[in-house]
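1. Return atomic coordinates for the entry below.
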Amino acid sequence: MLSIYERHPRYSLFSAFLLLTTLLYLASQHSPPSSPFYPTSSDPTLQTRLVTSERIYQKLLADRKKLVKKFGPTPEKIDLFPANVAPWPAYTVWDFFPAAFNCPHEIERIGALGDGGKWVCGLSRVQHKRNCVVYSVGINHESSFEAGILSKTTGCQIWGYDFSVQKFGPEIPSAMSHRAHFKPWGLAGVNAHGPNDENKMYTLASLMELNKHTHIDILKIDIEGWEFETLSALIKTYVDAGEPLPFGQLQLEIHIWSKNFAQYLQWWEMLENAGLRPFWTEPNLVYQNYNKGGSSDLAEYSFLNIKGANEFIGTTDNNPPDPPAHRK
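-> Prediction:
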């Protein structure tokens, strides 16, 4: 006796279509939402966490506009550090720029608990990566951060730059010195050097070209106020070329000495538009302590780059393929 499916093939086709539709629907309920920022990841939960973090961050941007309107109502009317008498409730510039992006991995302080250490998102992602590249600009005789990176990874090498000193700090043991490369040069928005070839200054693109690097996994910058000019020039180069920034994350000390609120807001929004999202911040209380009565105009920030491809938002493999070449 023939079954109903054998006698009526249309029932077979309809049943197959119904089963396929059901499976596709169920799969869609477990897939992360799409995003214009993040590359396809072998870890779908990572994609979900990143998209959720971005949704939270976008709400922060709306809240910032409301805060500007409340205390401004325009950026030009806002003081970085208003006097105690008004307005109330009190605020400082840092309240407009919280580290509201959630790192999708572990967050660990690398280096000293005091001045010199930095907060890093997902160091485990590059712990055993071949040819892991770290740049550290601004040494000042203290290299606990660099020593921590070297001791916690197997493949990371560090390129350090600071024209005010001649070598890394004493924290780097001799057994690891072959993975640490130092030059007494500075980082700036343009290439330049003083008389007798002193105080050499290079753009990040030039340093990467000299080192034959196309990508930096972790970039640390502490250049005493020159971060505004340097990052403005750097970001413009890549944004104008339609390319993502050439690093995975950024540890940056910000010195807001010579800016007003409107200028700082414009610069910060440039960082955000380029894909940088702050996941950690802390004021430099050592500086504030030594300048009692002064304002808290130094702050440490750590940023994740959510555009392009890097180990912190992409593949989970310990030895991922080399990232695509970026603009020199």
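2. switch to C-alpha atoms for all contacts and neighbour counts from now on
-> OK.
3. And stretch 270-283, what's buried?
-> 270-271, 274-281, 283 (16 or more other C-alpha atoms under 10 Å).
4. Dump those residues into CSV; add distance to Ile254 and secondary structure as well.
-> Output for those, formatted as CSV (distance: C-alpha to C-alpha, whole Å; DSSP: H, G, I helix; E, B strand; the rest coil):
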residue, distance to Ile254, secondary structure
Met270, 15, helix
Leu271, 13, helix
Ala274, 17, coil
Gly275, 18, coil
Leu276, 14, strand
Arg277, 15, strand
Pro278, 12, strand
Phe279, 15, strand
Trp280, 13, strand
Thr281, 10, strand
Pro283, 10, strand
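5. Another for comparison:
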Amino acid sequence: MIEFKNVTKRYGDKVAVDDVSFNIKEGEFFVLIGPSGCGKTTTLKMMNRLIPLSGGYIYFNNKPISDYPIYEMRWDIGYVLQQIALFPHMTVRDNIAQVPQMKKWNESDIDERVDDLLSMINMDPEHFKYRKPDELSGGQRQRIGVIRALAADPPVILMDEPFSALDPISREKLQEDLIELQAKIKKTIVFVTHDITEAVKLGDRICLLNEGHIEQIGRPQELIQHPKNDFVKQFMGDQIEQYETAKLNHLSQYGKEISADVIEQRGLSIFDSEDTVEQVYAALAEDDAVAVKDERSHQYLELSRAAIFNYLSQTRERVGEKV
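-> Next comes the predicted model:
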């Protein structure tokens, strides 16, 4: 879907991105992370030519991005910023409709698309589409920003720290919403964040950058369990410690009850509440969920990857306690 080949970006004598090469697969949730100034936002913005390359090539569907008319390319790549910047004088409907209107969709198709997208994020179209941005909460504006990027059904969505300005509760809710939304739309999403917990929770793969170089690319559990060097180990920090020591306890508020029959039908792996998160996450790399048995009640909880990270973000080591 997207391929970087020896891509470099210089600003005078400063090298912001230095000879990086990687691939992003179709339908993948790919996270760029690293310390401030590492080149992650520059890398993102080069994908839709907001920032020109100094060297190398970026390919989209096996074709150099420089071969695409720039306005068409930007229409076909959704973009979500930290500061959503909805047009304040326009309604929610008209904000969402911007790219479809530029692509000359007819108004009935636009209305149908707006209603579908609002329904997808559980915002009743009749209740919200004629409101102005200042009539919405911060979290609601951010949701509108996300679906505005989806309005013309682009194959790729770029998201530059979209939740970092929100309070922790709104941020966690939007992370959950994005996980659910991606399960429905299966877009290729490239997501920039400085928050390792967010990266691990959301990403299919993580690309950890440092001073314009790639330190490691892999599934979250690969960076946690097999950090390639001291920088990766230090950056992952608490995530590694928690995975090595945390037990599957106090998870009743994060999982949901599931019957043995459903577990068998879905072929879910079953774990004991004394197993570690490190053990369970390997199974979650292949499956959508696992089941954990409560030895006291003999009931089962279904746990998704998101449930595991909600737990880790709110708890610390409680070794020996039960579900």
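6. Can you calculate the TM-score here?
-> Here the superposed chains carry a TM-score of 0.29, computed using TM-score structural alignment, normalised by the length of the second structure; 151 aligned residues with a C-alpha RMSD of 6.0 Å.
7. related to what we said a few turns ago, which one of the buried residues of stretch 270-283 of the first structure is nearest to Gln249 of the first structure?
-> Gln249 of the first structure lies nearest to Leu276 out of those, by C-alpha to C-alpha, at 8.0 Å.
8. of the buried residues of stretch 270-283 of the first structure, closest to Gly248 of the first structure?
-> Closest to Gly248 of the first structure, out of all of these and judged by C-alpha to C-alpha, is Leu276, at 9.3 Å.
9. any idea how far Glu54 of the first structure is from the closest one?
-> Distance, Leu276 of the first structure to Glu54 of the first structure, by C-alpha to C-alpha, to the nearest Å: 11 Å.
10. Quick one: the strands in the stretch 51-200 of the second structure, in order.
-> For the stretch 51-200 of the second structure, the strands defined by DSSP state E, counting those that start in this stretch occupy 55-60, 63-64, 77-80, 156-160, 188-193.
11. between these, which one is nearest to Ile179 of the second structure?
-> Per C-alpha to C-alpha, nearest to Ile179 of the second structure of these: strand 188-193, 11.1 Å.
12. Next, the angle strand 156-160 makes with that closest one.
-> On the basis of axes from the mean of the first three to the mean of the last three C-alpha atoms, to 10 degrees, strand 188-193 of the second structure is oriented at 0 degrees to strand 156-160.
13. Buried residues, the helix or strand harbouring Ile308 of the second structure. List them.
-> For Ile308 of the second structure, the host element (DSSP states H and E) is helix 305-314. The neighbour-count check on helix 305-314 of the second structure (16+ other C-alpha under 10 Å) flags 305-312 as buried.
14. Present those residues as TSV; the columns should include distance to Ile144 of the second structure.
-> Putting these into TSV (distance: C-alpha to C-alpha, whole Å) gives the following:
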residue	distance to Ile144 of the second structure
Arg305	25
Ala306	22
Ala307	25
Ile308	27
Phe309	25
Asn310	24
Tyr311	28
Leu312	28
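15. out of these, which one sits closest to Ala199 of the second structure?
-> Relative to Ala199 of the second structure, the closest of the buried residues of helix 305-314 of the second structure is Phe309; by C-alpha to C-alpha it sits at 10.2 Å.
16. Against Ile33 of the second structure, how distant is that closest one?
-> Phe309 of the second structure is 17 Å from Ile33 of the second structure, by C-alpha to C-alpha.
17. now Arg305 of the second structure
-> Taking C-alpha to C-alpha, one finds Arg305 of the second structure at 19 Å from Ile33 of the second structure.
18. got it, and Pro64 of the second structure?
-> Pro64 of the second structure is 25 Å from Ile33 of the second structure, by C-alpha to C-alpha.
19. which one of those two has more residues nearby?
-> Ile33 (26 against 14; other C-alpha atoms under 10 Å).
20. Now for the more buried one: which residues touch it?
-> Applying C-alpha atoms under 8 Å, 6 or more residues apart in numbering, we find Ile33 of the second structure in contact with 40, 192-196, 199, 206-209.
21. one more time with 7 Å
-> 40, 192-194, 207-209 (C-alpha atoms under 7 Å, 6 or more residues apart in numbering).
22. Would you mind putting those into TSV with distance to Phe29 of the second structure alongside?
-> Below are these laid out as TSV (distance: C-alpha to C-alpha, whole Å):
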residue	distance to Phe29 of the second structure
Lys40	15
Val192	11
Thr193	13
His194	16
Cys207	11
Leu208	14
Leu209	17
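23. among those, which are in helices?
-> Lys40 (DSSP state H).
24. most surrounded residue in the contacts of Ile33 of the second structure?
-> Lys40 (28 neighbours).
25. re the thing from before, nearest to Val17 of the second structure, of the buried residues of helix 305-314 of the second structure?
-> Among the buried residues of helix 305-314 of the second structure, and counting by C-alpha to C-alpha, the member closest to Val17 of the second structure is Phe309, at 30.4 Å.
26. The closest one and Lys201 touch, don't they?
-> Yes. With contact defined as C-alpha atoms under 7 Å, Phe309 of the second structure reaches Lys201; the gap is 5.7 Å.
27. Show the secondary-structure elements that the helix or strand containing Leu301 of the second structure is packed against.
-> Using DSSP H and E, Leu301 of the second structure sits in strand 300-304. On a contact count with 3 or more C-alpha pairs under 7 Å, 6 or more residues apart in numbering; DSSP states H and E, strand 300-304 of the second structure meets strand 256-258, strand 289-293.
28. at 10 Å what do you get?
-> Helices and strands touching strand 300-304 of the second structure, as assessed by 3 or more C-alpha pairs under 10 Å, 6 or more residues apart in numbering; DSSP states H and E, comprise strand 256-258, helix 260-266, strand 270-272, helix 277-284, strand 289-293.
29. So for His213 of the second structure, which of those sits nearest?
-> Of these, nearest to His213 of the second structure by C-alpha to C-alpha is helix 277-284, at 27.5 Å.
30. quick one: buried residues of the closest one?
-> By neighbour count on 16+ other C-alpha under 10 Å, the buried set for helix 277-284 of the second structure is 277-278, 280-281, 283-284.
31. ok, now stretch 248-268 of the first structure?
-> Neighbour count says stretch 248-268 of the first structure has 248-256, 260-262, 264-265, 267-268 buried, by 16+ other C-alpha under 10 Å.
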